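> I'll drop the sequence and a predicted model, then ask my questions.
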Amino acid sequence: MINNPIIALDFASAEEVYSFLTPFNEPLFVKVGMELYMQEGPAIVYKLKEMGHDVFLDLKLHDIPNTVGQAMKGLARLGVDLINVHAAGGEAMMIKAREGLEAGTLAGKMRPAIIGVTQLTSTSEQQMQEEQLIHTSLEESVLHYARLSKKAGLDGVVCSVLEAGKIVESCGEGFLRVTPGIRLSSGEAHDQVRVATPSIARKQGSSHIVVGRAITKADNPVEAYKTIFNMWEEYA
């Protein structure tokens, strides 16, 4: 699994994806989320892997343990590199998810890395407390879910840059901290609340970053990707 910035392919169709990827002449790390997967299904994943790209399948599964385990067993056969579940589903669910991946991974292949979603980067502390009735700080909620994910045997979590350093202290350097909400300093936050630049993310402890519109909506996506890649690598 390469450690390049992960490009969020937030498109509605395979045609848009292929048109976007055509100018790139190198292997990328790309994210397939619910919008794209629900429209195109497994075929888009197979095609991206055939093109040589690493794939983060971002479906955020959250259901009873057996259901998630069986779903992961099937998804493992797609050969993705990274996949996730909602940590709020609990320890038993996360254990079943990991076990399902292990059972479904083809012989001779490495199972996908699996990470738990802590709190979405679109969620503010006030929203978490009022709507989820979690009466603690946002940071403590994220750290709790990170520790629970590690206990369940997951490989890391999705978190914001703001919590990444504390997760290193709590869970160790080898525990992945995948951080969305990445923007250039001049970029808009859109629907994200907890955002940061690639350089700040690296300095604060992110192990991987996910970048969407700062690249996909840029006038020159290849140049935008190179800029973000260089900012990310500057503090490697």
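Great, that's in hand. All figures in this text were calculated on a predicted structure; none of them were measured in a lab. Residues are numbered from 1 along each chain as shown.
> For the rest of this, base every contact and every neighbour count on C-alpha atoms.
Will do.
> and the strand ranked longest in the chain, what does it pack onto?
With DSSP state E setting the assignment, residue counts place strand 54-61 as the longest strand in the chain. Applying 3 or more CA pairs under 8 Å, 6 or more residues apart in numbering; DSSP states H and E, we find strand 54-61 packed against strand 29-33, helix 42-50, strand 82-86.
> let's bring in a second model and compare:
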Amino acid sequence: MTANPIYVAIDTSDLAAAEALARAVAPHVGGLKLGLQFFMAHGPDGVRRIQAFGLPIFLDVKLHDIGNTVAGAMTSLAPLGVAIVNVHASIGVEAMKAARAAIGPETAIIAVTVLTSFDDTDLAAIGVQARVRDQVAHFAAMARTAGLQGIVCSGAEAAATRAAWPDAMIVVPGVRPAGGELGDQKRVMTPHAAVDAGASILVVGRPITAATDPAAAAAAIAASL
């Protein structure tokens, strides 16, 4: 776990709002996650604007394509020097290897396993017969073979992943304080429980970004750890 494992999810196309949020939470968190909505609206220049606040950036673009295309995208992203970027594990080991080779060692590449909005029923609906925990373990093994730094999974799979892959970067979204609204998330865990389970980084969105006072909400979650 990093000194402060909380990364705030900035998922907005409003650059001024994103900068205001980053400014407010910067003293209380360990990093910032920039999602597709932000990146599609503002691209690399927007990333640089948020990097100006001095926190590590997790660029959450969830790349999913053939190896040549994913490697090309990584080459284009390399000059940004973000701390973390991700791909979908389902692109396969060879494409993940290509992604890893295309970007510098200062950027960690992690693989998305099973989205935290999915449960076993959702997996079955898209033709995956494995249970979530088994599918996550399978994808984690693929990511490790490909030379990636870790995976994205829910807190429910963090302990098993840590046991199987001790030095993995385990990024856990779907984090909710006790009693918090679940929204569209199904596999959730409290921040403290996720850290205890082995999470390296906690991605926290709406419990902070939708709060009346995001800075206070971020500070409270940090204090709970």
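That came through fine. If you're wondering where the values come from, they're calculated on a predicted model, not measured in any experiment.
> circling back to that earlier point, what's the average distance of the longest strand of structure 1 to structure 2?
With mean CA distance after the TM-score superposition for structure 1, strand 54-61 of structure 1 departs from structure 2 by a mean of 0.3 Å once superposed.
> and that strand, which stretch of structure 2?
Aligned by TM-score structural alignment, strand 54-61 of structure 1 falls on residues 56-63 of structure 2.
> again, but for stretch 185-203 of structure 1
Under TM-score structural alignment, the match for stretch 185-203 of structure 1 is residues 178-196.
> got the end-to-end distance for that stretch?
15 Å (CA to CA, to the nearest Å).
> and if you look at stretch 83-90 of structure 1?
This stretch, stretch 83-90 of structure 1, spans 17 Å end to end (CA to CA).
> Where in structure 2 does that stretch fall?
Per the alignment by TM-score structural alignment, stretch 83-90 of structure 1 matches residues 85-92 in structure 2.
> Show me what the matching stretch is in contact with.
Identification of contacts with stretch 85-92 of structure 2 by CA atoms under 8 Å, 6 or more residues apart in numbering yields 58-67, 96, 107-113, 139-140, 142-143.
> Structure 1: strands as residue ranges?
In structure 1, the segments counted as strands under DSSP E are 6-8, 29-33, 54-61, 82-86, 113-117, 156-158, 176-179, 208-211.
> Which among these is found nearest to residue 186 of structure 1?
The closest of the strands of structure 1 to residue 186 of structure 1 is strand 208-211. By CA to CA, the value is 14.3 Å.
> mean shift between that closest one and structure 2?
Relative to the matching residues in structure 2, strand 208-211 of structure 1 has an average distance of 0.4 Å after the fit, by mean CA distance after the TM-score superposition for structure 1.
> can you list the residues that contact that strand?
3-8, 31, 176-183, 198, 201.
> Would you mind checking these for buried ones?
4-8, 31, 176-183, 198, 201 (16 or more other CA atoms under 10 Å).
> closest to residue 231 of structure 1 among those residues?
residue 198 (5.8 Å).
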